[in-house]
Every structure is written in structure tokens, then in C-alpha cells.
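**Q** I would like to see how this sequence folds:
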Amino acid sequence: MRTAFAQWKALGIGLEFQEVTQLSEAEVRIGYSTADGESASAVGREILDVALNEPTTVYGWSLTTQYGSGTALHEIGHVLGMEHEHQNPFAGIKWHEQAVYDALAAPPNNWDHDTTYHNIIERLSPQQVQGSKWDPDSIMEYEFEPGLIDVPDKYDINGLFPPGTISAADRQWALQWYPALKSRMTTLEPFEAVSFNLAAGQQIDFSITPAASRKYTIETKGASDTLLVLFEQIDGEPRFVAGDDDSGEDRNASITHKLFKGRTYIVRLRLYYPGQSGTTSLMYS
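**A** Sure, this is the predicted structure:
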């Protein structure tokens, strides 16, 4: 697991992974259940909704083999927000569906019809994902034996056996979603709106040091679609406090939360769509 996290970090993404000893301190909680023989993970921000006494990510077989190391990378990909590549709405895959259901109903998977549909056959809608054309080398792609994929023809004959490593496209998307963090950030002052222009997919951070302990409202202005997240700086590390996503809704992102005098907070804004003006404003009061 440590090697897999290190490989994702080595891409240059703007995330820090820290191993902790207290379960309550972990946002990502790794579990093992070789008796169940299944590996799975919550996807992206879904991990924040998993009960603290439950794992967010479970492995069902040894990670010390080459196949197991690919599984470790794959499930961390889910943690970062990546879905299965064969369910990519831009993939154009056509299945021999009954053959897929029959193959995955057999050992070692022993999947029922609904599980196979959810993990393999079901295609994500374009509104659910940010992505590009199908990448058969993606770490998020499964292996498929010959006779399960109808189109493209070459996979029908030869099967699909991805290398089990982070592909160039995986790296490109990870860096887009998690750009390298800047060491210095602008301080956001109360009742002073700050305006800026970002391209879709870009983000910006501001620091807040409240002068009094009370409830504050942090909100965006403008026609842009954004994701707004509040962190508290604890022992030099940003800890998630609250978030709001206004994407696709006719409103602005807003967080109301009690902030404490003497503490330092970080507000992160990620732009999905800049609106007609291209300008977004942020203020707290």
C-alpha cells in the first residue's frame, strides 16, 4: 500500500498522503478481507460519507504479487475520483453480454447479475464524469478474457490485458484534478470580495485567520460553476471541514461554519465552468 500511494504521489499531484495510527484521523481507511475475495473502494468525495468505523477501501487478495500491486493502484484511483475505464461513456465498447454475466458468475468472482451490471456493463453518463476517449492501458481498466468484448474486434479475439500500471492518460487527468500546490497563498479579508479569472479545471487557495470566534459565511459570486472547500490548518496540514458544490445548479457555492480566533483556515475554490464573463468572486463575512 505504501508503494502504491508513493507511485501516485510521484506523478507530482498536489496531495500529501500521511499514514496515521488512529482510525478516527484517517479519511482513507484501508481494510482487508481475503475471505470475501473482493476489492472495492468508495469513489472520490464519497469516502467522506463512509462511517468512521468502516473502511473506505477494501482489498480481497494479496497485494504482494504483480497483479496485486495493480489492484492497489486501481483502488487508490477510485479514491482520487476515477471510475472504471471500461464504463467510460466515450469508450464505444460493445459486449457479449451473456458471456460477461456467465464468466463473472463463475469463481473467483461469483458475482450476481446486478453486481456484474454495476461493475462492467453499465455505462456512465457523460454528465457523471470528466474524461476523454477510452484508454485501454488505464490502471482503471479491468482484464477481460477473449470472447467477452464484441467491439473493438481485436479484444474479442485476443482479450484485453492492461499492464497494471498508471498510464500517461491517468497521469494527465490526476494532474489536472490535483495540480501542484503553491507554497504561498493570498489572505482573504472579511467583507472584501476578491475577483479572479480561472480556466475550467483550475483552482485557487486563500487563507483565513478570523479576528473573532463566530459563524462566518464563505461564498462565491458570479455565474460560474464551482466547488468550494474549507480546511483547517492543524499541525501544518489542511484538514477537511466542509464543502459545497454548486455545479449544474442555479446558485452560488456557500459554506457557513463557525471559525475560531487564532486558528488558520484554507479556502479552496475549483472552477468547473467560468460562465459568460469568465470572472469569479469570493468573499467571507
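**Q** please make it C-alpha for all contacts and neighbour counts, starting now.
**A** Will do.
**Q** now Ala169, what's its secondary structure?
**A** With DSSP: H, G, I helix; E, B strand; the rest coil as the basis, Ala169 sits in helix.
**Q** burial measure for Ile42, as a count.
**A** To be clear, residue 42 is Ala; Ile isn't right here. 21 (other CA atoms under 10 Å).
**Q** and what of Arg2?
**A** Arg2 has 10 nearby residues by other CA under 10 Å.
**Q** distance of it relative to Ile30?
**A** The spacing between Arg2 and Ile30, counted by CA to CA, to the nearest Å, is 11 Å.
**Q** now swap in Glu85 and tell me
**A** Distance of Glu85 to Ile30, given as CA to CA: 22 Å.
**Q** ok, those two, which is more surrounded?
**A** When neighbours are counted by other CA under 10 Å, Glu85 and Ile30 differ, and Glu85 comes out ahead with 23 against 15.
**Q** shouldn't the more buried one be in contact with Glu143?
**A** No. Using CA atoms under 8 Å, Glu85 is not in contact with Glu143, being 11.0 Å away.
**Q** ok, the spatially most central residue of the chain - contacts?
**A** With distances taken as CA atoms, centre = their mean, the residue of the chain nearest its centroid is Gly81 (1.9 Å). The contact partners of Gly81, by CA atoms under 8 Å, 6 or more residues apart in numbering, come to Val43, Gly44, Arg45.
**Q** most neighbours among those, which one?
**A** Neighbour-wise, these (other CA under 10 Å) top out at Val43, 19 neighbours.
**Q** and the one helix or strand His74 maps to, which residues are buried?
**A** Element membership of His74 [criterion: DSSP states H and E] is helix 66-79. By neighbour count on 16 or more other CA atoms under 10 Å, the buried set for helix 66-79 is Gly68, Ser69, Gly70, Thr71, Ala72, Leu73, His74, Glu75, Ile76, Gly77, His78, Val79.
**Q** for stretch 209-226, same thing?
**A** Thr209, Pro210, Tyr216, Ile218, Glu219, Thr220, Lys221, Gly222, Ala223, Ser224, Asp225, Thr226.
**Q** quick check, the fifth one in contact with Met283.
**A** Yes. At 5.7 Å, Glu219 counts as touching Met283 under the criterion of CA under 8 Å.
**Q** before we move on, which element is the residue nearest to the centre of the chain in?
**A** Short version: Gly81 belongs to no helix or strand, going by DSSP H and E.
**Q** what's the local residue count around Thr21?
**A** Thr21 has 7 nearby residues by other CA under 10 Å.
**Q** any idea how far it lies from Arg29?
**A** For Thr21 relative to Arg29 (CA to CA), the value is 11 Å.
**Q** list of residues touching the helix holding His74?
**A** 1, 4-5, 8, 28, 39-45, 47, 57, 59, 61-63, 83, 139-140, 164-166.
**Q** again, but for stretch 207-217
**A** Applying CA under 8 Å, 6+ apart, the set of residues contacting stretch 207-217 is 185-189, 254-267, 284-285.
**Q** please pick the buried ones from the residues you listed.
**A** Using 16+ other CA under 10 Å as the burial test, those include Leu188, Glu189, Ser254, Ile255, Thr256, Leu259, Phe260, Thr264, Tyr265, Ile266, Val267, Tyr284 as buried.
**Q** next up, for comparison:
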Amino acid sequence: MTRRYCSLPRQSVPAFTPGLAAERLGALIGGRRMWVNGTVLHYCFLEADTDASVIPVPGTGETRRVPWAGAREQLDVVRECFREWQDLGIGVTFAEVSDRCEAELRIGFQLGDGSWSEVGRDALSVGAGERTMNLGWDLTEPGGRWTALHEIGHALGMRHEHQSPFAGVHWDDEAVYADLAGPPNHWSRDRTDASVLRKLDPAEANGSVWDPQSVMQFPFGPGLILEPEQYHNGLYPPGSLSPADKEFVLRWYPPADVPAPLVPFRSAPLGLGPGEQADFTVAPLETRVYRVGTFGESDCVVVVFEERGGEPRYLAGHDDGGTPHNTGLRVRLVKGRRYFVRVRLHSTWGSGETAVMCW
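**A** Purely as a prediction, here's the structure:
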């Protein structure tokens, strides 16, 4: 059986302040790629003639253009998979747009470049002219729908399930290297280490219990897994969203609450636990540059959205990322428009309340 695997881009390693307490560091690692709840993730399909990679032609010294555009049937599979995630009732929503400058998620279909996606908020660091996701084979073939569901899971912040430190998987490393070095993957040892053999930090895992039925779990053929013994003859997840997948995204992205007003120059206390979120609306009294920030001993991410056409559009955000400074940003707000401020707490320490304010 041919098994083509997701090849994640190399993940950046965050530089946190040395000496952070283990609990605080774990909260930062676990939440740093997750979107704030209530985000509308706009996605576009890269179809223009200018959307392509230029790659060398071996042995000729010449190059050729490989387009990123996908056929209509491919696009329809991806749309259906976005709807399947959305229909779980999660607080993050998806909206297709035609302008890639308006899209947080930009999807290409370059054949031969594998299938991969940036993980969660890492997509924001990718240039507007580049892909944040690629689907590199025919999604109408068997396993194609699993590929699209899997890559959208990455876009939501999920990691590979077989890399969970809770799995207790004992690999036959050399057999795995040999299997993935051949067709159709042709992976280097470094790529195999990064996408299969390396264990995640416990805080990065999708849950505290391994879920071999997860849509984020790769299928593996016989002889690659030595333990647990029941998978020595292969592990074949169904390729659909498991109950644990659904629980994970609903825990991070529950149905959104009605936001409270955040009145300029009045602080709003944040009675949040780690991973929890508070949502506010702001109606600016005048058009000018405002500061939006938190107070207290806490690690938070603050994101400001502007309502356009009835939906929130990302305007600015800041994550204090384990520094001793509170989250704060400067943003121009226009009188007569409505804005949303969303604050997600990573962790707190010390004593006293935390609060957010717009001034």
C-alpha cells in the first residue's frame, strides 16, 4: 500500500526567558501556536498564473515553473473538509476569499512538493505571496480527504499524534528511515526525524493520552513499530475525525460567548485560568491611535479585530511570550466602527489580579 505523508515545514524554536517555572513554560509552549477563539480564518486558493514555484531542471542548468493552482475537484474536497471541522461547532470559523492579501491561510496544490501546513499562528509569519499550506497529490484518490482534514488540523494548531510523548511507541528506527527514504516520500533522515521519530514536548501534544485513531496520526505498515506489540503488523487509523480530535478543538475553540464592552480608560479584570479567554468589544470615542494592553503578572496574547462587512478582520496582535513585560500594542481605531479585543491567558504567577484596558 502506498502511503504519502504530511511533511511539516521546519518548526521554529521559541526563545523564552531563561529560568521560567516549568508550569509557566509548559503553558507557553502549549498555547503559543493556537489562535484566539472567535478568529475568522480566511482562506484562499492560489490560482493566478503568477502563483508558482520556480525549480531547477536537473542536469540542464535551466528552471521551470510549477503552478500552485488546483483543479476544481481538488478545491471542492478542501471546502468540504473545512465545513467538516466547522460543523463541530467550534468558535473559530472559516471563510473563503479570493484576495490572498485578505487570507491568513493560502493554499497551493504544487505536485511534487508534498502535503504540509504551517501550524496555527505560525501562518501569520509567512509572506503574503507565499503558501501556508500545500496539498501535493490528488485529493480525489483514496486517502485524499484524510490529507485535507489532517492539514486543516495543523492550521488549527494540532501536531502529529504519533509524535506524542504519551504514545509509548518504540520504533525500529532504521526500518522507518528505509521505508520513508523510498517512493513515494523520498525523505531524508532529518525529515523523518522531524515528522515521525522526534517526540514532542508534553505541552505540545494534542492531549494527555495517545489517540491512535486521530486524523493527525499517520498510518504505518508492518515492521516499523516494535511496541506496542499490537501495532507490529501495522497501524491504520480510519482517516476521519476521532472523538479525541473533536474534544481537543472544542476545548481550545468552544462556541464563542457574547463579548463584554471594553470602555476606553476603564480596566476590565481578567478572571481567567490557563488557556482561557476573555472577549470584549470597543466603540472608540474618537479616531486616533490607542494602546491596548494587560496589567498584572501574567503571560497573555492580545488580538484586536476590526468588524468589516459583519465579520471580524485581524488588525493587530501581541504575545508577551514569557517576558516580564505585559502584553501591549498600539493600534489606530476609527470612531463609528466596532472592534473586538480578545485576550487569551497562557499563565499567571505571583499575586494580584490581571486586567486589560484600552486607552
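**Q** hmm, back to that, ok, and the contacts of Gly81 of structure 1 in structure 2?
**A** Mapped onto structure 2 and checked by both residues aligned by TM-score structural alignment, their matches' CA atoms under 8 Å, the contacts of Gly81 of structure 1 keep the contacts Val43, Gly44, Arg45.
**Q** so where do the helices sit in structure 1?
**A** With DSSP state H as the criterion, structure 1 has helices at 2-9, 66-79, 97-105, 113-116, 153-158, 168-177.
**Q** who are the packing partners of the third one?
**A** Judged by 3 or more CA pairs under 8 Å, 6 or more residues apart in numbering; DSSP states H and E, helix 97-105 of structure 1 is in contact with helix 113-116.
**Q** what range in structure 2 matches the helix it packs on?
**A** The alignment of helix 113-116 of structure 1 onto structure 2 (TM-score structural alignment) covers residues 189-192.
**Q** same question, stretch 260-268 of structure 1
**A** Counting by TM-score structural alignment, stretch 260-268 of structure 1 sits on residues 334-342 of structure 2.
**Q** nearest spatial neighbour of the counterpart of Thr57 of structure 1 in structure 2, chain-adjacent residues omitted?
**A** The equivalent of Thr57 of structure 1 in structure 2 is Met133 (alignment by TM-score structural alignment). Counting by CA to CA, 6 or more residues apart in numbering, the nearest residue to Met133 of structure 2 once its immediate chain neighbours are dropped is Ser117, at 4.1 Å.
**Q** residue in structure 1 paired with that neighbour?
**A** By TM-score structural alignment, Ser117 of structure 2 lines up with Ser41.
**Q** what's the helix or strand that contains Val54 of structure 2 aligned against in structure 1?
**A** Assigned by DSSP H and E, Val54 of structure 2 falls within strand 52-57. Under TM-score structural alignment, strand 52-57 of structure 2 corresponds to no residues of structure 1.
**Q** before we move on, what about stretch 273-287 of structure 2?
**A** Going by TM-score structural alignment: stretch 273-287 of structure 2 matches residues 199-213.
**Q** tell me, how many residues neighbour the nearest residue to Arg342 of structure 2 once chain neighbours are set aside?
**A** Take Arg342 of structure 2 and drop its neighbours on the chain: the residue closest to it by CA to CA, 6+ apart is Asp279, 4.6 Å away. Residues near Asp279 of structure 2, counting by other CA under 10 Å, number 21.
**Q** got it, and Thr116 of structure 1?
**A** When counting by other CA under 10 Å, one arrives at 20 neighbours for Thr116 of structure 1.
**Q** for the closest residue to it other than its chain neighbours, give me its contacts.
**A** Nearest in space to Thr116 of structure 1, with sequence neighbours left out and distances taken as CA to CA, 6+ apart, is Tyr101 at 6.4 Å. If you count contacts by CA under 8 Å, 6+ apart, Tyr101 of structure 1 has them with Asp112, His113, Thr116.
**Q** can you find the partner of Tyr101 of structure 1 in structure 2?
**A** Using TM-score structural alignment, Tyr101 of structure 1 pairs with Tyr177 in structure 2.
**Q** what's the answer for Leu188 of structure 1, then?
**A** Applying TM-score structural alignment, one finds that Leu188 of structure 1 aligns to Leu262 in structure 2.
**Q** surely its match touches Cys358?
**A** Yes. Between Leu262 of structure 2 and Cys358 there is a contact under CA under 8 Å: 7.2 Å.
**Q** looking at the helices of structure 1, which is nearest to Thr34 of structure 1?
**A** Thr34 of structure 1 lies closest, by CA to CA, to one member of the helices of structure 1: helix 66-79, at 12.3 Å.
**Q** comparing the closest one with structure 2, how large is the average distance?
**A** Compared with structure 2 after fitting, helix 66-79 of structure 1 deviates on average by 0.6 Å (mean CA distance after the TM-score superposition for structure 1).
**Q** what's the residue nearest to the centre of structure 1 aligned with over in structure 2?
**A** Using TM-score structural alignment, Gly81 of structure 1 pairs with Gly157 in structure 2.
**Q** Ala4 of structure 1 now?
**A** Aligned counterpart of Ala4 of structure 1 in structure 2: Cys81 (TM-score structural alignment).
**Q** residue contacts, that match?
**A** Contacts here follow CA under 8 Å, 6+ apart; on that basis Cys81 of structure 2 touches Arg145, Ala148, Leu149, Ile152.
**Q** apply 7 Å and report the result again.
**A** By CA atoms under 7 Å, 6 or more residues apart in numbering, the residues touching Cys81 of structure 2 are Ala148, Leu149.
**Q** can you check His318 of structure 2 too?
**A** His318 of structure 2 sits next to Val301, Val302, Val303, Thr327, Gly328, Leu329 when contact means CA under 7 Å, 6+ apart.
**Q** ok, the residue mapped onto it from structure 1 to Ser213 of structure 1 distance?
**A** Using TM-score structural alignment, the partner of His318 of structure 2 in structure 1 is Asp244. Plainly put, Asp244 of structure 1 is 22 Å away from Ser213 of structure 1 if you go by CA to CA.
**Q** cool, Met185 of structure 1 as well?
**A** In terms of CA to CA, Met185 of structure 1 sits 22 Å off from Ser213 of structure 1.
**Q** with Gln172 of structure 1 instead?
**A** Counting by CA to CA, the gap from Gln172 of structure 1 to Ser213 of structure 1 is 41 Å.
**Q** same thing with Leu181 of structure 1?
**A** In terms of CA to CA, Leu181 of structure 1 sits 28 Å off from Ser213 of structure 1.
**Q** do the same with Ala103 of structure 1
**A** 59 Å.
**Q** cool, Glu232 of structure 1 as well?
**A** Distance of Glu232 of structure 1 to Ser213 of structure 1, computed by CA to CA: 14 Å.
**Q** cool, Arg2 of structure 1 as well?
**A** According to CA to CA, Arg2 of structure 1 stands 39 Å off from Ser213 of structure 1.
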